[in-house]
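Student: for reference, the sequence and a predicted model appear below.
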Amino acid sequence: MIDTGLSQEKFSRRNTLAYGLLGLPLAFVALPLYVILPNHYAREFGVPLATLGAILLLARLFDALIDPLLGRLSDRLFARSARAVLIMGGLAALLLALGFALLFFPLVSAPDALLAWAGATLMLTYAGYSALSVAHQSWGARLGGNEAERSRLVAWREGLGLVGVVVASVTPVALGLPATTAIFFVALAAGWLAWTRSVPPPTKIEAALNAETKKTKVADTTNPVKPANTVDTDIWLPFRSAAFRSLLTVFMLNGIASAVPATLVLFFIQDLLQAPAALEPLFLGSYFLSAALSMPLWLALVKRLGLARTWLCGMLLAIAVFAWASQMGAGQTTAFVVICALSGIALGTDLALPGALLTGVIQANGDSGRAEGAYFGWWSFATKLNLALAAGLALPLLALFGYAPGVNTPTALNALLIAYCVLPCLLKLAAAGSLYFLVLKKPKLKPYLL
């Protein structure tokens, strides 16, 4: 098998670093976009929460809807050459950098013009971010590998991403947004250049030969191996797989559970905990740093329990931590640092394991080397839809129940507490139940978990 000779190089430390480094700037920019932006526009520009939620909802829905199309574009470019994918990634990186700068440094100040500017620059930024992310994730999936190799590759990408998030959580407060933007530009350029020097995915012929050797290893006969030298143009292809539908259901429930507190965390810190702004980097940094440090521990557990059971352990830990967070009150900053660290450890499974599971589904469906973009396009769609729902529903509902930034009435703070702690617990519980009953209890899905 041709791929076997390259396996050691593909999953070497040098190559996983070269491939995974782009995860750092992509995660670096995600924190300002999804966590800092709502708070920044509400406090700096006085945008009402309900209006802000509507803008974020529409922009993120646009972002989600284009992801499947970007996935098909990615597959077509992979069918041409790895170089075509890298060129598209470079153009997407330029679009992302431009949109980010214009979003946080608007050239207009009138209220109506500012709202239109925010919506337009958000869509511009999201388009660049999504095109680059889908292509990068598809590249990693096309490298193939067994369970341990897949999880290690994803862990490097997400672990470096967490380093980016930790830096992004500190720099806006310590250095300001202009310096943060400059650091992001440098990291993005370095990540793309490193990506261009990583081992490319197998060629069409190599992927076809690899697929042929795996035919006898796939237990699901309803998903026969297809020729790897073609690109399936059916955008709905992934949904023909029961394993993909089940995994996507779990991923979405779990993703909404994580997106809601990510949207509200700064409001929770500032108004319910009433913590000084100087402590915000400590809270965010401990969360993401703990996630990064937990990666080796979770990967070790994967070898004993498998991907799905390890992910379930992370969900249960998150439920326990958010239940504790619901008991927080003003001034309990030390306890909240511990909560951030523990929830960060749970986050490690959300980052490293679902993508590895999806790669296993693609392999078992016989779609390796031909349709990774389609799968990751819908995967990215689900991620963006989660973020859209979190902002589009949580912020207006908080406003409806009397909460606004700086309002410390008991009713407002109770609404914030329920939205930040209780709702994620319920959603995580639903995700854990879905993982257990839709995936772990289905014997037919066993090949997808290995």
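Tutor: All right, it came through fine.

Student: for the rest of this, base every contact and every neighbour count on C-alpha atoms.
Tutor: Will do.

Student: isn't P38 up against L266?
Tutor: No: look at P38 against L266 with C-alpha atoms under 8 Å: they stay out of range, at 9.2 Å.

Student: name the helix or strand for the residue nearest the centre of the chain, please.
Tutor: Nearest to the geometric centre of the chain sits T383, at 6.3 Å (C-alpha atoms, centre = their mean). Using DSSP states H and E, T383 sits in helix 372-400.

Student: second structure follows, compare the two:
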Amino acid sequence: MTPPRAPATATASAGTTDATTDATDATTATITAAAAAAAAAVSPPRWRLAAYGLLGLPLAMAALPVYVQVAAYYSMQRGVALATLGWVLFAARLLDTVQDPLQGHLIDRLRHGIARWLLLGGAMLALAFAGLWQPPASAVPAALWLGAMLVLAYSAHSMLNIAYLTWGARLSGGALLSASAWREGAGLAGMLIASVIPATILSGDADRIPARMALYSLAFAALLLAALLALLKLAPAWPHATPQPNGWRSALRRMASNRAFLRLLGPYFLNACSVSLPATLALFFIRDQLHAAPLAGAFLGCYFAGAACGLPLWTALARRIGVLPCWRIGMGLAVASFAGAGLLGAGDVLPYFAVCLGAGVALGADLAMPPVLLAGLIADDDAAGAYYGVLTLLGKLALALSGLALPLLAALGYRPGVGGGAALALVYAGLPCLLKLLAMAALRPQPEPMPVQLYRSRP
């Protein structure tokens, strides 16, 4: 029996259905290809993110000696009085603090001039850093020289660092957390170098310190140049932002109306103060409280090694639980690790190594989480450089205020080289723990900056 023939209308419908299916498949393929291309654009190759992160290494190599070791050097080797030294540090850091928002505004308006900006800042920083370690022999000219070199070094460091953070913040969302991890990982490697080599040089023969620090400065300048070239030639391209039509006043109004950003500023500042105080006083504490000056480099190396080891753990934890809870846990670990430091005395070397290790691991969260958290609070059409200018302003204001710890200790009777005492222990360890606890209490829930579980690249 011959089967019945399908009606013509049914055949036409079948053809239409097949054509529709083919069109749907083609559309799906096109969308899939577009999504794959977008994913590739969102997540640059790891080597490009590593090229971006490399600049963190020389920036840290310069920052650690300037913020931690230069005060002890001018006090112990050039005889600058502790109170005078503290006021010089405070004035130079305060001036540096004022200029950061202006630099952030200028960076926001850069389009094709980023290379000239970075290379100029790099040249200034290399010269100022070398000059810091070649002061006059007598105390008063040395104090004046220190002030001039600090202003130049701080200005150059701000030129580089604010542009660098803005560059990272403008990367596509898929690269943001990974770029931050590469940046902070390279920075911790630079801190390890800076904690061991300069500390070893500064604890050696006083007559050979200037020549040896000159060699260190030369190596720093070479690494800085290499990192800048890698950033400009190999990293994801500088993302051009649309300049704000109403200039800096519009940027200030938008920041002032960003309540999530304003809620972040208080805890960030308190936390920065809690980190800055021990950084300023660490070498004094190691020498006069622990009587372990030859181990200063080892202590600092342990601290930053802990931070380097902790950074990938914090990054992985942030992907799982979120950036803000991760930062809060890091703060708690810092308090738990550092709380007993003020009870240590002469010869307590092993307990202090444990303090350095625990506090160092916690430092990884302090370094990586705030920039990522801030990036999620900035709208696409906002001036990111202005936001990071304010953030670095607060960090440097905290550093400026930490310089006042030196005249405070002098007023409380502390004398370098004589002994630590309760005043040094309280200001070095007790006060930072209190500030950290206040920062934890002030930290309020923020919008998550990104779906952090999506990002896989890491150092």
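Tutor: That came in fine, so what should we check first? Since this is a predicted model, take the numbers as computed values, not measurements.

Student: got a TM-score for the pair?
Tutor: Here the TM-score for the pair of chains, by TM-score structural alignment, normalised by the length of the first structure, is 0.86; 405 aligned residues with a C-alpha RMSD of 2.0 Å.

Student: count the neighbours of L277 of the second structure for me.
Tutor: Applying other C-alpha atoms under 10 Å, we find 25 other residues in the vicinity of L277 of the second structure.

Student: repeat for the one 10 residues further on
Tutor: Around R287 of the second structure there are 20 other residues, counting by other C-alpha under 10 Å.

Student: excluding its backbone neighbours, what's nearest it?
Tutor: Excluding its sequence neighbours, the residue lying closest to R287 of the second structure (C-alpha to C-alpha, 6 or more residues apart in numbering) is A293, at 4.5 Å.

Student: one more: W236 of the first structure?
Tutor: A374 (8.0 Å).

Student: could you do R76 of the first structure as well?
Tutor: V231 (6.7 Å).

Student: the one you found contacts A371, correct?
Tutor: Yes: between V231 of the first structure and A371 there is a contact under C-alpha under 8 Å: 6.5 Å.

Student: which residues are in contact with both of those two?
Tutor: Residues touching both V231 of the first structure and A371 (C-alpha atoms under 8 Å, 6 or more residues apart in numbering) are D75.

Student: so those two - more neighbours on which side?
Tutor: Remark: of V231 of the first structure and A371, A371 carries more neighbours, 30 against 20, as counted by other C-alpha under 10 Å.

Student: got a list of what the counterpart of that one in the second structure touches?
Tutor: In the second structure, A371 of the first structure lines up with A383, judged by TM-score structural alignment. By C-alpha under 8 Å, 6+ apart, A383 of the second structure lies in contact with H105, D108, A241, P243, Q244, A251.

Student: swap the cut-off to 6 Å and go again
Tutor: For A383 of the second structure, the contacting residues are D108, by C-alpha atoms under 6 Å, 6 or more residues apart in numbering.

Student: likewise for S402 of the second structure?
Tutor: Residues near S402 of the second structure by C-alpha under 6 Å, 6+ apart: S276, L277.

Student: what lines up with it in the first structure?
Tutor: For S402 of the second structure, the equivalent position in the first structure is taken to be A390, counting by TM-score structural alignment.

Student: if I look at that match, how far off is V165 of the first structure?
Tutor: To V165 of the first structure, A390 of the first structure is 20 Å away according to C-alpha to C-alpha, to the nearest Å.

Student: nearest residue to the residue nearest to the centre of the first structure in space, please, no chain neighbours.
Tutor: G255 (6.6 Å).

Student: tell me which element the counterpart of that neighbour in the second structure falls in.
Tutor: In the second structure, G255 of the first structure lines up with A272, judged by TM-score structural alignment. Assigned by DSSP H and E, A272 of the second structure falls within helix 259-288.
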